[in-house]
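In: Structure of the sequence below:
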Amino acid sequence: MYILELNHITKKFISVKALDRVKLNLKKGEIVAVCGENGAGKSTLMKIISGSDPFGGYEGQILMDGEEKRFHSTRDAEKSGIEMIYQEISLHLDLSVAENLFMGKLLRGRFGTINWKKMNADAKEALALVGLEQIEPTQKVKTLSTSQQQLLSIARAILKNPRVLVLDEPTSALTQSETEKLLGLLKGLREKGVSCLYISHKLKEVFEIADRITVLRDGKYISTYDTREATSEKLIEDMVGRKINVMYPKVCCATEEELLRVEDLCVPHPYMKDKNIVDHVSFTLHKGEVLGLAGLVGAGRSELMDALFKVTAEGVTGKVFLAGKPVTAETPKQMKAAGMGYITEDRKKNGYIGSASIMENTTLASLDQISNGKVLNARKERLLAQQYSDLLAIKAPGIDTHVVNLSGGNQQKVILAKWMMTNLRVLLLDEPTRGIDVGAKAEIYKLINNMAQKGIGILMASSEMPELIAMCDRFLVLSEGKIRAEFTKSEVSQEKIMAAATVVH
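Out: Below is the predicted model:
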């Protein structure tokens, strides 16, 4: 008997079917991976299972141990032993780690007072389960990195002793070592009889962790495989409905012409006095080159990019040269005018305006091109936005569609279009394919390659080693804010990068 069984699940949003008679089942002590492109219906299905569908209402049947269930809230699902870990982290940032772990179930002592000593001790044990031994239970959650917050969310779910654990892209913000710890933890839970539904775009993880793999496409059930019988090629074909012949369309376009030079760059640590999070970093980027920036969380990759684009300016020292000329810009707007663009790791936070249209987001950095003084040329704006939407093959009903309604891959294309429309010479890419499905990834890689062919220099940070090694011409490895190693394309390997990133100095 299945512990969880879904039959003919159908979900409509007005006239659009997000799910169309989807089926899925899960045995006790089994991990089933759910794969598909963004927009395939994976997250919608998981929200129905976990009782967190904000709109409610679906057709079909959910069975737990053969008994029909209908979850109207997350509390209903929790009573049946279902816990969900969302891709979007939902923690109370101004509360402590322990308070977040025991939210709604604070441990009480005599006279109803909170037993802080017991709660902090239990929190310490829970943190150790997910590799966060270095975190204190009394720390405010806002002091944790994104990856630490994700691991904290996982610890909170495990504390509730679930029978079914639903994980939506749980490793999107984790490093390789943190991912390995999480996968090891899930394997341990499986041995204890806990069942898992595991959503991920990372097929390497899927093949390592899953017993079976179910594929959805366009809201429909497509296939289920025993992992031992599946291949990545067949899964991708099922997910996108076509064969992807070349995942990484890399062509070397690097020249000897220097485009960007950084000398002795230092960025002060935001929390630790007298310590630099970027510490005396120097490097060059050449015209048409894709320069890879590797390192673990906390190594200083994002902080380096923030400093280059002047997102962070206070206390930053060092020299930056563009095309041989010293950069005097002091703001992101001035850096954009100098020919630099920046796509951050968190596109929802500072990559686009969700309530604005594709057209408005695409032209956001180029208003000087489509205005005459203070008057916007609406016709020119529409023509340019449509041109870039067609060029990048953005999938949407039209350029008036709000960006928040697009898939992750198409949102990233809109952000790329925004910068391509400017006088771009250097592009900073921080985790450019995070949370993007395999089909969209291949398209993003092609766009990166096309930009390099046009002579644009690209500095690219990524936690996905195969992606970084395949797409970059040269590699810098950061550890504790310093460049610890540099590799050419012919020298590089995942083992060499990890050795340089993890060595104790």
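
In: only C-alpha atoms for contact and neighbour calcs from this point on.
Out: Noted.

In: now stretch 312-324: how far from the chain's centre is it?
Out: The chain centroid and the centroid of stretch 312-324 are separated by 28 Å under CA atoms, centre = their mean, to the nearest Å.

In: Please enumerate the helices of the stretch 201-350 of the chain.
Out: With DSSP state H, counting those that start in this stretch as the criterion, the stretch 201-350 of the chain has helices at 203-209, 232-240, 301-308, 332-338, 347-350.

In: For the longest one, list every residue counted as buried.
Out: Judged by neighbour count (16 or more other CA atoms under 10 Å), helix 232-240 contains these buried residues: 235, 236, 238, 239, 240.

In: Also stretch 196-205?
Out: By 16+ other CA under 10 Å, the buried positions in stretch 196-205 come out as 196, 197, 198, 199, 200, 201, 202, 203, 205.

In: What separation is there between the closest residue to residue 306 other than its chain neighbours and residue 332?
Out: Ranked by CA to CA, 6 or more residues apart in numbering and with sequence neighbours excluded, the top spatial neighbour of residue 306 is residue 312, at 5.4 Å. From residue 312 across to residue 332, the span is 9 Å (CA to CA, to the nearest Å).

In: who's in contact with residue 408?
Out: For residue 408, the residues meeting the contact criterion (CA atoms under 8 Å, 6 or more residues apart in numbering) are 38, 435, 436, 437.

In: Could you save these as TSV and add columns showing secondary structure?
Out: Listed next are those as TSV, based on DSSP: H, G, I helix; E, B strand; the rest coil:
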residue	secondary structure
38	coil
435	coil
436	coil
437	coil
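
In: In those residues, find the pair that's most separated.
Out: Farthest-apart pair in these is 38 and 435; separation 8.6 Å (CA to CA).

In: now the other sequence, so there's something to compare against:
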Amino acid sequence: MQSSDRSVPDTPVLQMSGIAKRFGGIRALKGVDLEVRAGEVMALLGENGAGKSTLMNILAGVLPPDAGRIEVGGEERRFASPSDAQAAGVAMIHQELDLVPGASVTDNLFLGAEKRRLGLLDRRGMERETKELLAEVGIRISPSRHVGTMRVGEQQMVAIAKALRLDARILVMDEPTSALSETEVTRLFEIIPGLRRRGVAVVFISHRMDEIAQIADRGTVMRDGENAGTFDVVTTRPAEVIRMMIGKPLDQVYPDRAEPEADVRLRLRGLRLDGGVDISRSEPNGIDLEVRRGEVLGLAGLLGAGRSELLEAVFGLGGGRLRGDVELDGEPVRIRSPRDAMAHGIGFVPEDRRAAGLNMHATVGANIAISVLERLATLGWRSRSKERRAVTRAIEALRIKTGSQDTIVRTLSGGNQQKVVFGRNMLREPRVLLLDEPTRGVDVGAKSEIYRLLAELSADDVSVVMASSELPELIGACDRIAVLREGRVVEVVAARAATEESLLAAAGMEHREPARVGAGGAEQSGAGGAERAGPKGAGERATTNDRDETGETQ
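Out: A predicted model of the protein is given here:
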């Protein structure tokens, strides 16, 4: 990935051998091996469902293995509970933090291990130690503050402080940056060198190749419950890592697509939102744009350029504020609401699928069918049989991995949740599909499936407009790319002629290489990471790797 003079310790602190686990008829783990050294950051990669979390839950004592051996510090261990694992020096920071929101920071850090003095609770001593631990992780908050009043990033630091209090020799971080801002990610990564110096072994689960390039020493890839390979971060090309993850060469991530038709499907002229003198600079402000039939048009731009706002305006979320001309297949249309947009054959997949795209407590079938209930009704009466047949077709066409259409959607992986949102739109047979960050938060295998879907939509003459902060994705998945700046289109280029540098320059920002946090905490430049101030800017991370070398990143 990138060169570095860092030295990696040779002493294994953790060895997991032949770990197997079955859930009913499903073999989740098929004899997995994992070795991590003291003071090392080991990245654990794989698609959703590859078995990463199952393996780590076994290590943390949450699940018992069906077979295999675990050694910590050269001694075989069997963990019947998380407390057993913690006693052996294993701490895990789950993606859903296991802190008590209604309790103070001190109470969370000492929960179940309270200090006592002369038989009484030593509140002063616990608060003093809490302050020391919080200072060590670089966060300044009151020990008496309730965790529920804190930002996610602050809660993450409290969870790390709790692991340090347990004197953990092995610290597992499961997608620790998924809900953090840029500043909070930087703070988290600044803690890593200190953990190294203490000899703590860190297992870092992440989908983000830029993060792995920045902090990890080695990586272990899992695929379908098995080891797919272990690699050295410094010397291994990301393309090879992705091949291990998805089981196929990188050049197959972006499928070939047919050349789009010359006919214009969607034409925007002078599109803007009427907001008076207080209009936001990110809102459409005189957008002229054409999308051809069967074309995938990408939207690039920095944070605040207006990509999401443009998609929302075309979908009618601007309401009566929308001004300008909108034409579909040469016919003028009036769009003042999402209902208008859908009636004209425009679909929308929002950026935040959990908050705006899905009912997380409903079934897969209910989420897919809800947009076409009136079409599937018989004489005004709801037809359950028609709904189930339609949902079955969508599940099969999109290859949604679910036990049944009655599965609650929140139990699916991020990639399959996104496919459910696609399925809802596909049942309406749209002419235009608007996508806002369609691959955010999904693994590389699910991304490959989404790119396949885009190619199939193109072949069916559906026009796609896709906003993405991942420049390699726009270059690889689109026919043309429109660059936005302050609510206006400043350039439209053929994707095959675009480079990340040219897109960033058009967006108003020069490309620069990222810094890597080495073993001693010093920054080192390299080519394997991502531009931290990339297309989304502060607070949101985006990749800017060279597509010829890395192709798809996340």
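
In: Assuming the best superposition, what's their TM-score?
Out: Overall, the chain-to-chain superposition scores 0.75 on the TM-score scale (TM-score structural alignment, normalised by the length of structure 1); 478 aligned residues with a CA RMSD of 4.6 Å.

In: hmm, back to that, which one of the helices of the stretch 201-350 of structure 1 lies nearest to residue 260 of structure 1?
Out: In terms of CA to CA, the element of those nearest to residue 260 of structure 1 is helix 301-308, at 10.3 Å.

In: of the buried residues of stretch 196-205 of structure 1, closest to residue 5 of structure 1?
Out: The shortest distance between residue 5 of structure 1 and any of the buried residues of stretch 196-205 of structure 1, using CA to CA, involves residue 197 and amounts to 11.8 Å.

In: So what does residue 353 of structure 2 match up with in structure 1?
Out: When structure 1 is aligned by TM-score structural alignment, the residue opposite residue 353 of structure 2 is residue 347.

In: so what's that match up against?
Out: Shown here is residue 347 of structure 1, whose contacts under the criterion CA under 8 Å, 6+ apart are residue 412.

In: same thing but at 10 Å, please
Out: Residue 347 of structure 1 makes contact with 353, 354, 408, 411, 412, 415, 430, 431, 432, 434, according to CA atoms under 10 Å, 6 or more residues apart in numbering.

In: How many residues are close by the last one?
Out: This points to residue 434 of structure 1. Applying the criterion other CA atoms under 10 Å, we find 22 residues in the vicinity of residue 434 of structure 1.

In: Nearest residue to residue 404 of structure 1 in space, please, no chain neighbours.
Out: Distances taken as CA to CA, 6+ apart place residue 354 nearest to residue 404 of structure 1, at 4.4 Å, with adjacent residues excluded.

In: for residue 403 of structure 1, that is, sorry about that
Out: Taking CA to CA, 6+ apart as the measure, residue 403 of structure 1 lies nearest to residue 354, with 5.1 Å between them; neighbours along the chain are not counted.

In: Contacts only, for that neighbour.
Out: Contacts here follow CA under 10 Å, 6+ apart; on that basis residue 354 of structure 1 touches 347, 348, 361, 402, 403, 404, 405, 406, 411.

In: quick one: the strands in the stretch 251-400 of structure 1?
Out: Here the stretch 251-400 of structure 1 has its strands, by DSSP state E, counting those that start in this stretch, at 258-268, 276-286, 290-294, 317-322, 325-326, 340-343, 371-372, 375-376.

In: Tell me where the stretch 1-150 of structure 2 has strands.
Out: Defined through DSSP E, counting those that start in this stretch, the strands belonging to the stretch 1-150 of structure 2, from first to last, are 12-23, 26-37, 41-45, 67-72, 75-77, 90-93, 116-117, 120-121.

In: With structure 1 overlaid, how far apart is the first one on average?
Out: Relative to structure 1, and after both are superposed, strand 12-23 of structure 2 has an average distance of 2.3 Å to its aligned residues, where the measure is mean CA distance after the TM-score superposition for structure 1.

In: So which bit of structure 1 is that strand matched to?
Out: Residues 2-13 of structure 1 are matched to strand 12-23 of structure 2 when aligned by TM-score structural alignment.

In: how far is that stretch from where the chain is centred?
Out: Mean-position distance between stretch 2-13 of structure 1 and its chain equals 27 Å (CA atoms, centre = their mean).

In: still on that earlier bit, can you tell me which of the strands of the stretch 1-150 of structure 2 is most buried?
Out: Comparing the strands of the stretch 1-150 of structure 2 by mean neighbour count (mean count of other CA atoms under 10 Å), strand 41-45 ranks first with a mean of 27.
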